[in-house]
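J.: below are the sequence and a predicted model for it; my questions follow.
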Amino acid sequence: VVREKAESSITVTKLGDNVTLTCSIPREDVGLSYWYKLNFGYMIETIASGSFDKISLKGQFTDSKFSATKVGNMYSLTIRNASKEDEATYLCQAGTAYIMEFFNSTLLVVDGNHKFVTVKQTSDMESVHLGDTMTLQCSLLSKNENDTDQCPGENKVHWFKGALESHPGIIYHGSIRNKEEGRCDYSLSKTITNSSDAGTYYCAVVTCGQILFGKGTEVEIGMYLKLFQINIF
């Protein structure tokens, strides 16, 4: 039996840096554990498997670039000298011979130190109410003013939502709002229908053979306070 209750997150590291992904397992009966790498368009790959306190790397991951450890209930996967090839979703799974669960899902983004083009989301937090239509914006900024003549099309702009109950996934393509010197603006409009729409929304722009991510906008859902008038006769 395989159950899913993975927490989702996005980790950004710089090209050439070391990065450690962690996975906390709130169970005492764990005998089996796995780390997986899932890259879009490829089969899922097993990085490491563990039996109680013994963890072994698998296949191409046995070189010194990767290491997997366990301290108490905390499982860690370290990737050294991060490269663009390491960009992927990393999954942590653990359990027993009868029940396995996914406990963590991390999208790893490797920042290649882009000097001339960056993605900026205009707000760190948005507060909305049920039934409202929110509009999020992200901008592709360039130091070269002529770059905006080639603004990526709407199909090159994606929005991800990270939440505790689901894996990160593409939810919408953006629309172009404005093009000016050194700047391309994109937006996402969405009607808030239920509490599951809360979470952190990330903008990703595909340009010049690379994917650039914004830092995310946290959307929280507030409650209306209704006032009742009582007439006493």
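T.: Good, I have the coordinates.
J.: going forward, measure contacts and count neighbours with C-alpha atoms only.
T.: OK.
J.: hmm, T118 is touching K215, no?
T.: No. Using CA atoms under 8 Å, T118 is not in contact with K215, being 10.8 Å away.
J.: ok, second structure coming up, stack it against the first:
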Amino acid sequence: MRYYIIILFPSIIAWSSNVTSDVDVVQEDVKAVRAGEDVNLTCSFSKLLQSTKAWFKQMADGKSLQIVSLYLNQQPSWNKDFEKMNRFNVIKGDGHFNLTILKTTPADSGTYYCVVASYYSIGMGAGTRLIFKDGHTTLQQSLIDTLHPGDSVNLQCSIFTESCAGEHSVYWFRQSSGDSQGVLYTKGERNGQCNKSSESQTQSCVYSLLKSNISHSDTGIYYCAVAACGEILFGKGTQLNFRE
């Protein structure tokens, strides 16, 4: 298979229509860190005797920005914006070209791609998404008493966050005996009752799932999952049982 693609070298960018994509480049899917921590983004590939390696970051507007490139055993060539931060480094060797970021900040979040190219072949990893955890985010689910068929029940999912703004996306799952866990709502609810404390910078939000006229077919454990503050949190579940 042939691709019309850009080959990267330290001092030139050349277009070629004779490049084949036959280099396997392996990256981790996601790396989750807390602000201030160091992170190592790994990139492994089949060994090429003469190759250029590079790291890119995909920006919020969809554009890709080259961070660093390396040709053979020469010194890495850095984008000046990243070099002057003095927080980025590469670890190179046979079959790997890892990117290290020191003292990460939320501005470092994004998707990082590793590219390996020779004159006639090229490979690009699927990308590593760097996300940030919030050390002060908790998720709770309501407890439900035993129910009767025909009852209505309001399942609640509460999230408490500090120093984190923005919307949440909430998903509900149900797991019943003999069935695999399935998604009840896939779009992600964004409307909840939120209160913010002016004293402690704490925000609490409550999301509800109302089920009316329940029956034995609704039996199971209901889980909420909330995407917030750069991570996904899962509740411990609320179990619905019926009185015999």
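T.: Alright, I've got the coordinates. Just so we're clear, the structure is a prediction, and the values are computed from it rather than from any experiment.
J.: and the TM-score between these chains?
T.: The TM-score (TM-score structural alignment, normalised by the length of structure 1) is 0.55; 160 aligned residues with a CA RMSD of 3.9 Å.
J.: translate M100 of structure 1 into the numbering of structure 2.
T.: Alignment note (TM-score structural alignment): M100 of structure 1 maps to I122 of structure 2.
J.: same deal with S76 of structure 1?
T.: Using TM-score structural alignment, S76 of structure 1 lines up with N98 in structure 2.
J.: against C205 of structure 2, how distant is that match?
T.: To C205 of structure 2, N98 of structure 2 is 39 Å away according to CA to CA, to the nearest Å.
J.: spatially nearest residue to T133 of structure 1 (excluding sequence neighbours)?
T.: With CA to CA, 6 or more residues apart in numbering as the criterion, T133 of structure 1 has its nearest non-adjacent residue at 4.1 Å, and that residue is T191.
J.: tell me how many other residues surround the one you found.
T.: Neighbour count of T191 of structure 1, defined by other CA atoms under 10 Å: 14.
J.: and K57 of structure 2, by the same measure?
T.: Neighbours of K57 of structure 2 (other CA under 10 Å): 22.
J.: wait, a strand at it?
T.: Yes. Assessed with DSSP: H, G, I helix; E, B strand; the rest coil, K57 of structure 2 lies in a strand.
J.: identify the residues contacting it.
T.: Shown in contact with K57 of structure 2 (CA atoms under 8 Å, 6 or more residues apart in numbering): S64, L65, Q66, I67, G110, T111, Y112, Y113.
J.: between those, which is nearest R129 of structure 2?
T.: T111 (4.2 Å; CA to CA).
J.: how about the equivalent of K37 of structure 1 over in structure 2, nearest residue that isn't a chain neighbour?
T.: Matched across to structure 2, K37 of structure 1 falls on K57, judged by TM-score structural alignment. Closest residue in space to K57 of structure 2, ignoring its immediate chain neighbours: Y112 at 4.5 Å, by CA to CA, 6+ apart.
J.: map the one you found onto structure 1.
T.: By TM-score structural alignment, Y112 of structure 2 lines up with Y90.
J.: in terms of helices and strands, where is its match?
T.: Element membership for Y90 of structure 1 (DSSP states H and E) is strand 88-95.
J.: got the contact list for that strand?
T.: For strand 88-95 of structure 1, using CA under 8 Å, 6+ apart, the contacting residues are 23, 25, 29-40, 100-109.
J.: mean offset of the helix or strand following that strand relative to structure 2 (after superposition)
T.: Beyond strand 88-95 of structure 1 on the C-terminal side, the first helix or strand identified by DSSP H and E is strand 100-111. After superposition onto structure 2, strand 100-111 of structure 1 sits on average 1.6 Å from its aligned residues (mean CA distance after the TM-score superposition for structure 1).
J.: strand 100-111 of structure 1 vs strand 88-95, what angle?
T.: Angle, strand 100-111 of structure 1 to strand 88-95, by axes from the mean of the first three to the mean of the last three CA atoms, to 10 degrees: 160 degrees.
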